[in-house]
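A.B. asks: here you go, sequence then predicted model.
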Amino acid sequence: MAKTAGPTRQQIETDIRKKQFAPIYLLMGEESFYIDRIADMILKNALTEEEKDFNLTTYYGADATMADVVLACRRYPMMAERQVVFLKEAQAAKTGHQLKWDQLQQYALKPTPTTVLVVCHKGGSLKAAALTKAIVQSGGVVFESAALREFNIDRAVSEYAGTVGCKLDPRAQAMLIDHIGFDLALLAKEIDKLRMTLPVGAVITPESVAENVGISKEYNNFELIAAISKRDKVKTFKIINYFRSNPKKNPTAPITSLIFNLFANVLIAYYARTTDERALMEALRMKTPYQLRDVRAAMRCYNATQALRIIACIREFDARSKGIGSNRNEYDLLEELATKIFCV
């Protein structure tokens, strides 16, 4: 999610809230959300609104020179404990002489104690080992915000929801990620919007996501799974036809994974030999009864033998959709898979 040379992001944020500021912050990486978050926290906690008039200076990489930035850092605050200097969009510096990082390195060797310098470099890491070493040795912070991937996006979204005082149903969270992707800034914006529509402490459900985020409740991967679990043939083929008309937004690979997970969970639930909700949730490693809903619906429509046969059909579909033994359209193959599921 995010890497640091030194303190973790959580430690950095805790120190900022305690008004324990480093002389220099180098915030860099592919995930801009955490860069902006830390920069905003510094501004909010380091200066009052009145102090900002004379003690806040902002430069942008496209038109700043490092000499100007360093000169601003050497100044002393006016009627305040500290001043804050921002160098934003440092990655936008034009090729040439504008941002001479060796000048910042020299400043980092002996930074002004009453200045907080914040350098924001988005889109990747700054390749300047000597500079980062000098910043760390002077008590500064070097923070690298790595791009979010499939394996850590869920934790990042859950963590953000927790920091703003709301809870996300796992399925609602999956709908948001499926619709928006791994852009944490956009995900956070939608969570904020949803939070404003619900009572304090309410859980964000799939229904509230469908209603407020503009996701078609009828035509998304999770509604397809719900239709298959209930053996609703009409709705299943209706959704597949919709997916066919929007192939870029509805690739079959994640759909295949969800169908496989449904019937794999059905098998596990059968062999758990219990109908107790809590016991089933534990066996399936699910956190809420809502996640169990599709599995229980499928168990009413498919027995264990059918689930096993369906898993074999899914494996065959997966191979054929990748061009092994077939060159048919992936949505034709998905329709064929749905037909086999309903006919087992």
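C.D. replies: Okay, I see it. Residues are numbered from 1 along each chain as shown.
A.B. asks: okay, CA-based contacts and neighbour counts for the rest of this
C.D. replies: Will do.
A.B. asks: contact partners of the longest strand anywhere in the chain?
C.D. replies: Counting residues, the longest strand found in the chain (DSSP state E) is strand 115-122. Outside of strand 115-122, the residues within contact range by CA atoms under 8 Å, 6 or more residues apart in numbering are 21-32, 35, 39, 73-77, 82-91.
A.B. asks: out of the residues you listed, which sit inside helices?
C.D. replies: Taking DSSP state H, the ones among the contacts of strand 115-122 that sit in helices are 32, 35, 39, 73-74.
A.B. asks: buried ones only from those residues, please, as a PyMOL command.
C.D. replies: PyMOL command restricting the ones in helices among the contacts of strand 115-122 to the buried ones, with burial defined by 16 or more other CA atoms under 10 Å:
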select buried, resi 32+35+39+73
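A.B. asks: residues in contact with Phe42?
C.D. replies: No, residue 42 isn't Phe; it's Ile. Ile16.
A.B. asks: gap between it and Val85?
C.D. replies: With distances taken as CA to CA, to the nearest Å, Ile42 is found 11 Å from Val85.
A.B. asks: let me see the ranges of the helices in the stretch 101-250 of the chain.
C.D. replies: All helices of the stretch 101-250 of the chain, identified by DSSP state H, counting those that start in this stretch, fall at 101-109, 129-137, 153-163, 170-180, 184-197, 206-212, 221-229, 233-245.
A.B. asks: returning to that earlier point: quick check on the contacts of strand 115-122: which are buried?
C.D. replies: Neighbour-count burial (16+ other CA under 10 Å) applied to these gives 21-32, 35, 39, 73, 76-77, 82-91.
A.B. asks: narrow these to those in strands?
C.D. replies: Using DSSP E, the buried ones among the contacts of strand 115-122 in strands are 24-29, 83-88.
A.B. asks: quick one: which two of these are the most distant?
C.D. replies: Greatest spacing in these, by CA to CA: Gly29 and Gln83 (25.2 Å).
A.B. asks: which element is Ala312 on?
C.D. replies: For Ala312, the element it lies in under DSSP states H and E is helix 304-321.
A.B. asks: what about versus this one:
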Amino acid sequence: MINKIWNDIERGRFSPVYLLYGTEQYLLNETKQKMIAGALQEEELDFNLSVFDLEETPIEVALEDAETFPFLGERRLVFLHNPTFLTSEKTKSKVEHNTDRLQEYLASPVDYTILVIVAPYPKLDERKKLTKTLKKESVVVEAKPLTEQELKKWVADEVKILGVSIEEAALDLLLTLTGTNLQVVANEVNKLALYGGHQVSITTEMVDKLVARSIEQNIFILVDKVISRDIGEAVQIYYDLLKQNEEPIKILAILAGQFRLIYQVKQLTSKGYGQQSIGSTLKVHSYRVKLAAGQARAFTFEQLQKIMLLLAEGDYEMKTGKRDKKLIVEMFILKLA
């Protein structure tokens, strides 16, 4: 759906009102940039582009601007950010909004302005009359985190646009290394396509060589090495993190977070929860749940409980200075074997 909206925008086919909502920042930003590039010439930006933060500006003031005729151009583009009045969330903002004014505008929007309401929230309050009206009278762009299958399709479509393809194993490795942050994935896909040049397909070797690993992804791989009993490689990953000036206490904390996730996923799986349900319950992306479930199969509940105890002991030793911090993490990795 979003690709169709993007295609219309790029071809200059605009609607009077758009509602962008969701927490996937890349989709929000990309849509806004496409709108700016498609709606206005560079020389018009100073005159016909307006951006309002509704936590600081009343909606009626922003709408007055939207109803102002464009200067030296055919249309105006007006962004309204942070419409907390569309949610059930409490806000510290002291700005009062005459939301009836927005209701009136939606009933008869001006034909020379593209009004874009940007709501970076996981959900809107569907009980509110204004929310219902806005969804009915606008083009809705839902910028929600993509599922694993949607993410894979997005990458496949993106590399196709860039003139290459990607092997299935390379795609799996890419998502393992980058996680599910779409901005990070997009940056790495562009880098891989550029590096590939005339090469038809992105390979696992290319991904392994070029994709930057976050500390969280390095910890995930470290755990995988422990599971496969490749302790030497696991320790080497730890040394590499130290060379990158990562603090042992931070490494230990992320290890604890990963094993806590593994334990929770194993526990919920044993109770019959599916991947999506576990993700919703734990408030983590379903792809992370899938990866943690794969790691969980290597451990019993008893082993995971012992590991959590070792992590707690390591944390205590670090905070009390009983042993060298670097040695504490290394000893933990060796004990996992």
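C.D. replies: Thanks, I have it. Since we're looking at a predicted model, the values are computed, not measured.
A.B. asks: got a TM-score for the pair?
C.D. replies: Scored against TM-score structural alignment, normalised by the length of structure 2, the superposed chains reach a TM-score of 0.63; 261 aligned residues with a CA RMSD of 4.0 Å.
A.B. asks: the longest strand of structure 1 vs helix 101-109, what angle?
C.D. replies: Angle, strand 115-122 of structure 1 to helix 101-109, by axes from the mean of the first three to the mean of the last three CA atoms, to 10 degrees: 140 degrees.
A.B. asks: how big is the offset of strand 115-122 of structure 1 relative to structure 2?
C.D. replies: In the superposition with structure 2, the average deviation recorded for strand 115-122 of structure 1 is 0.8 Å (mean CA distance after the TM-score superposition for structure 1).
A.B. asks: that strand aligns to what range in structure 2?
C.D. replies: Mapping strand 115-122 of structure 1 onto structure 2 (TM-score structural alignment) gives residues 113-120.
A.B. asks: farthest residue from the center of structure 1?
C.D. replies: Met79 (40.5 Å; CA atoms, centre = their mean).
A.B. asks: show the contacting residues for the aligned partner of that one in structure 2.
C.D. replies: In structure 2, Met79 of structure 1 lines up with Leu72, judged by TM-score structural alignment. By CA under 8 Å, 6+ apart, the contact set of Leu72 of structure 2 is 44, 47.
A.B. asks: now for Val213 of structure 1: what does it line up with in structure 2?
C.D. replies: Per TM-score structural alignment, Val213 of structure 1 is aligned with Val211.
A.B. asks: wait, doesn't its match sit right on Leu174?
C.D. replies: Yes. Here Val211 of structure 2 reaches Leu174: they are 7.3 Å apart, a contact under CA atoms under 8 Å.
A.B. asks: for the two, indicate the residue with more neighbours.
C.D. replies: Remark: of Val211 of structure 2 and Leu174, Leu174 carries more neighbours, 27 against 19, as counted by other CA atoms under 10 Å.
A.B. asks: how about the more buried one, what does it touch?
C.D. replies: Contact analysis of Leu174 of structure 2 by CA under 8 Å, 6+ apart lists 185, 207, 211.
A.B. asks: which one in structure 1 is aligned with it?
C.D. replies: Using TM-score structural alignment, Leu174 of structure 2 lines up with Leu176 in structure 1.
A.B. asks: distance check, its match against Leu194 of structure 1.
C.D. replies: For Leu176 of structure 1, the distance to Leu194 of structure 1 - CA to CA - is 11 Å.
A.B. asks: pull up the overlap in contacts between these two.
C.D. replies: Val209.
A.B. asks: of the ones in strands among the buried ones among the contacts of strand 115-122 of structure 1, closest to Asn250 of structure 1?
C.D. replies: Once CA to CA is applied, the member of those that ends up nearest Asn250 of structure 1 is Gly29, at 29.5 Å.
A.B. asks: quick check, Thr176 of structure 2 in contact with Glu216.
C.D. replies: No. Contact between Thr176 of structure 2 and Glu216 fails when scored by CA under 8 Å: they sit 10.4 Å apart.
A.B. asks: how close does the corresponding residue of structure 1 for Glu56 of structure 2 get to Cys120 of structure 1?
C.D. replies: Under the alignment by TM-score structural alignment, Glu56 of structure 2 pairs with Asp63 in structure 1. Computed with CA to CA, the distance linking Asp63 of structure 1 and Cys120 of structure 1 is 15 Å.
A.B. asks: so between those two, which is more surrounded?
C.D. replies: Neighbours per residue, other CA under 10 Å: of Asp63 of structure 1 and Cys120, the larger number sits with Cys120, 24 against 12.
A.B. asks: which residue in structure 2 aligns with Leu194 of structure 1?
C.D. replies: Match for Leu194 of structure 1 (TM-score structural alignment): Leu192.
A.B. asks: pretty sure Ser15 of structure 2 is in contact with Glu137, am I right?
C.D. replies: No. The criterion here is CA under 8 Å, and Ser15 of structure 2 misses it with Glu137 at 9.9 Å.
A.B. asks: and the residue nearest to Pro113 of structure 1 when sequence neighbours are not counted, what is it in contact with?
C.D. replies: Sequence neighbours aside, Pro23 is the residue nearest to Pro113 of structure 1 in space, at 6.4 Å (criterion: CA to CA, 6 or more residues apart in numbering). For Pro23 of structure 1, the contacting residues are 111-117, 138-140, by CA under 8 Å, 6+ apart.
A.B. asks: ok, the residues you listed vs Lys248 of structure 1, which is closest?
C.D. replies: Closest to Lys248 of structure 1 out of the contacts of Pro23 of structure 1 is Leu117 (43.2 Å), distances taken as CA to CA.
A.B. asks: what's the separation between that closest one and Ala264 of structure 1?
C.D. replies: From Leu117 of structure 1 to Ala264 of structure 1 the distance is 53 Å (CA to CA).
A.B. asks: swap in Phe237 of structure 1?
C.D. replies: Counting by CA to CA - Phe237 of structure 1 and Ala264 of structure 1 are separated by 22 Å.
A.B. asks: repeat that for Thr57 of structure 1.
C.D. replies: Thr57 of structure 1 is 57 Å from Ala264 of structure 1, by CA to CA.
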